[in-house]
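In: Got a predicted model here, sequence first, then my questions.
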Amino acid sequence: MATERAIFAGGCFWCMVQPFEEQAGIQAVTSGYIGGEISDPTYEQVKRGTSGHYEAVEILFDPTLYKYTQLLDLFWPQIDPTDPDGQFHDRGSQYRTAIFYVNDEQKELATKSKIELESSGRFKQPIVTEIKPATTFYPAEAEHQQFYKTNPAYYKTDRKASGRDEFIRHHWE
C-alpha cells in the first residue's frame, strides 16, 4: 500500500481530524504542531501563541485511493481562508490557516487550488491561507488525538460555539 503525507493547518486541530478521517484511503490523521521555533512544543506553549507553531493535522493517505487534490478540495471548505488572525472563535497566530507541502507536486497543486479559489469570486476578501514548505511536524499530546471521539460532548459544544459550522453552511454549501 502506498503512503503519502499531507499537512494542513485549519485553526483548532480538533475540528480538522474528523472530515479527513472519514474518507476511504486515509490511513491516519494526527493532530500536532508545525512551523515554530522550539522543538517538541507542548499544547500550553503553542496555545499561548508565542512559539510560532500552527495547530495542524498530518494526514497519511494512499494516493491510489484518495488523491492529494481531493484532500485540497476537502480542506478549503473546512476553513475561512480570508481570516489572517485565526479561525472562528480561536484567535492567534497558532490558529492561522496554511497548507504545508512535502514535495514540489504538492506545492504546485496547492498553489493551483488557491488560485482557483481566489478567482472563483466565492469570497470578497483576499485568500490569506499560506502555502509553505513543511518543517518538522510534532504530534500533539495523547489527549488531543481523536478529540471528537474521546470527548464528544465537549467537542460538539466547542465546535458549535466556534461558529465554524455556520460559516461552512453559509459560504461552502
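Out: Nice, I can see it.
In: From here on, just use CA atoms for contacts and neighbour counts.
Out: Noted.
In: can you give me the helices for this structure?
Out: 14-21, 43-47, 68-75, 104-120, 147-150, 152-162, 164-172 (DSSP state H).
In: okay, these, which one's buried deepest?
Out: helix 14-21 (a mean of 19; mean count of other Cα atoms under 10 Å).
In: could you give the angle of that helix to helix 68-75?
Out: In terms of direction (axes from the mean of the first three to the mean of the last three Cα atoms, to 10 degrees), helix 14-21 departs from helix 68-75 by 140 degrees.
In: tell me the angle helix 14-21 makes with helix 164-172.
Out: 60 degrees.
In: Looking at the helices of the chain, which is nearest to Val57?
Out: With distances scored as Cα to Cα, the stretch of the helices of the chain nearest to Val57 is helix 14-21 (6.8 Å).
In: what's the angle between that closest one and helix 152-162?
Out: Using the same axes, to 10 degrees: helix 14-21 against helix 152-162 is 110 degrees.
In: Included below, for side-by-side comparison, is a second structure:
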Amino acid sequence: MKYEKATFAGGCFWCMVQPFEEMPGIINVRSGYTGGHAAHPSYENVKNGHTGHFEAVQITYDPQRFPYQQLLDLYWAQIDPTDDGGQFHDRGPQYRTAIFYHQEDQRCQAQTSKEAIEKSGKFKGAPIVTEILPATTFYEAEEWHQKFYKKQPEAYKEDRAASGRDAFIHKYWHADE
C-alpha cells in the first residue's frame, strides 16, 4: 500500500483538520507550517508573520480510496480563494491560501482545478489568488494545535462561528444544495 501526502494552506489550520480527517482513506492530518524561510518555526513566530510560513495541514492519504482530485474538491470548499490578505477573521500572510504540490501530477491537477473555479463564475470575476507552490519542509505545529477541534471543542466552535468561515462556505460552496 502506497500512501501519498497533500499539503494545503487554508487560513487557520484548526479549521482545516476536521473536514479532511473524517474522510475514508485519510490516514493522518497534521497541522503545521510550510513555505517560509526560518528553520523550526514556532507558533508565535509564524503568528507574528516573521517567518514567511503559511499555517497549513499535511494530509497522508490512500490515493486508491481518496484520490487527490477529491482532496482538491474538498480543499476548495473550505476557503475563500479570492482573499489574498488571509482567511475570514484571520489576517496576515501566514493565513493566505496555497496548494503545495509534492509531485508534478498534483501540480497539474491543482492548476486544472483552479482554472475550473476561475471559469465557473462562482466568484463573479474576482481573481482566484490561491497559489500553487512546490512543497517544502513541513514543520509540525506544537502538540496542543493537533486535532484542536477534538481537544478544545467549545473554543473551536466559538472561533469557527466568529470567523465567518461557515457562512461563507454555505453561501459560495453549498448554496444550491
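Out: Yep, it's here. Computed from a prediction, not measured in an experiment: that's the story for all the values here.
In: Got a TM-score for the two of them?
Out: With the length set by TM-score structural alignment, normalised by the length of structure 1, the two chains reach a TM-score of 0.99; 173 aligned residues with a Cα RMSD of 0.4 Å.
In: on that earlier part again, would you list the helices of structure 1 in CSV and tack on distance to Glu55 of structure 1?
Out: What follows is these, written out as CSV (distance: least, Cα to Cα, whole Å):
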stretch, distance to Glu55 of structure 1
helix 14-21, 9
helix 43-47, 8
helix 68-75, 14
helix 104-120, 19
helix 147-150, 14
helix 152-162, 16
helix 164-172, 16
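In: Show me the one of the ones you listed that comes nearest Gly36 of structure 1.
Out: Comparing the helices of structure 1 by Cα to Cα, helix 43-47 comes nearest, at 8.6 Å.
In: distance from the closest one to structure 2 after superposition?
Out: When structure 2 is superposed, helix 43-47 of structure 1 averages 0.3 Å from its matched positions, counting by mean Cα distance after the TM-score superposition for structure 1.
In: hmm, who's touching that helix?
Out: 33, 51-55, 94, 140-141 (Cα atoms under 8 Å, 6 or more residues apart in numbering).
In: filter those residues to the buried ones?
Out: Buried by 16 or more other Cα atoms under 10 Å: 33, 51-55, 94, 140, out of the contacts of helix 43-47 of structure 1.
In: got JSON lines for these, with distance to Ile168 of structure 1 too?
Out: Shown next, in JSON lines, are these (distance: Cα to Cα, whole Å):
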{"residue": "Tyr33", "distance to Ile168 of structure 1": "24"}
{"residue": "Ser51", "distance to Ile168 of structure 1": "29"}
{"residue": "Gly52", "distance to Ile168 of structure 1": "27"}
{"residue": "His53", "distance to Ile168 of structure 1": "25"}
{"residue": "Tyr54", "distance to Ile168 of structure 1": "21"}
{"residue": "Glu55", "distance to Ile168 of structure 1": "20"}
{"residue": "Gln94", "distance to Ile168 of structure 1": "21"}
{"residue": "Ala140", "distance to Ile168 of structure 1": "26"}
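In: State the pair within those residues that is farthest apart.
Out: Gly52 and Ala140 (15.0 Å).
In: quick revisit: can you tell me which of the buried ones among the contacts of helix 43-47 of structure 1 is nearest Phe13 of structure 1?
Out: When those are compared against Phe13 of structure 1 (criterion: Cα to Cα), the nearest one is Glu55, at 5.6 Å.
In: how close does the aligned partner of Gln69 of structure 2 in structure 1 get to Phe147 of structure 1?
Out: Aligned counterpart of Gln69 of structure 2 in structure 1: Thr69 (TM-score structural alignment). In this view, Thr69 of structure 1 and Phe147 of structure 1 are 26 Å apart by Cα to Cα, to the nearest Å.
In: chain center to stretch 8-17 of structure 1: distance?
Out: 4 Å (Cα atoms, centre = their mean, to the nearest Å).
In: Figure out the length between the terminal residues of that stretch.
Out: End-to-end for stretch 8-17 of structure 1, by Cα to Cα: 10 Å.
In: Pull the contacting residues for the nearest residue to Gln87 of structure 2 once chain neighbours are set aside.
Out: Computed as Cα to Cα, 6 or more residues apart in numbering, the closest residue to Gln87 of structure 2 that is not its neighbour in sequence is Gly11, at 4.9 Å. Contacts for Gly11 of structure 2 (Cα under 8 Å, 6+ apart) come out as 54-56, 79, 86-88, 90, 94-97.
In: I'd like the distance between Gly11 of structure 2 and Arg160 of structure 2.
Out: Distance, Gly11 of structure 2 to Arg160 of structure 2, by Cα to Cα: 11 Å.
In: now Ile99 of structure 2
Out: For Ile99 of structure 2 relative to Arg160 of structure 2 (Cα to Cα), the value is 22 Å.
In: try Leu133 of structure 2
Out: 27 Å.
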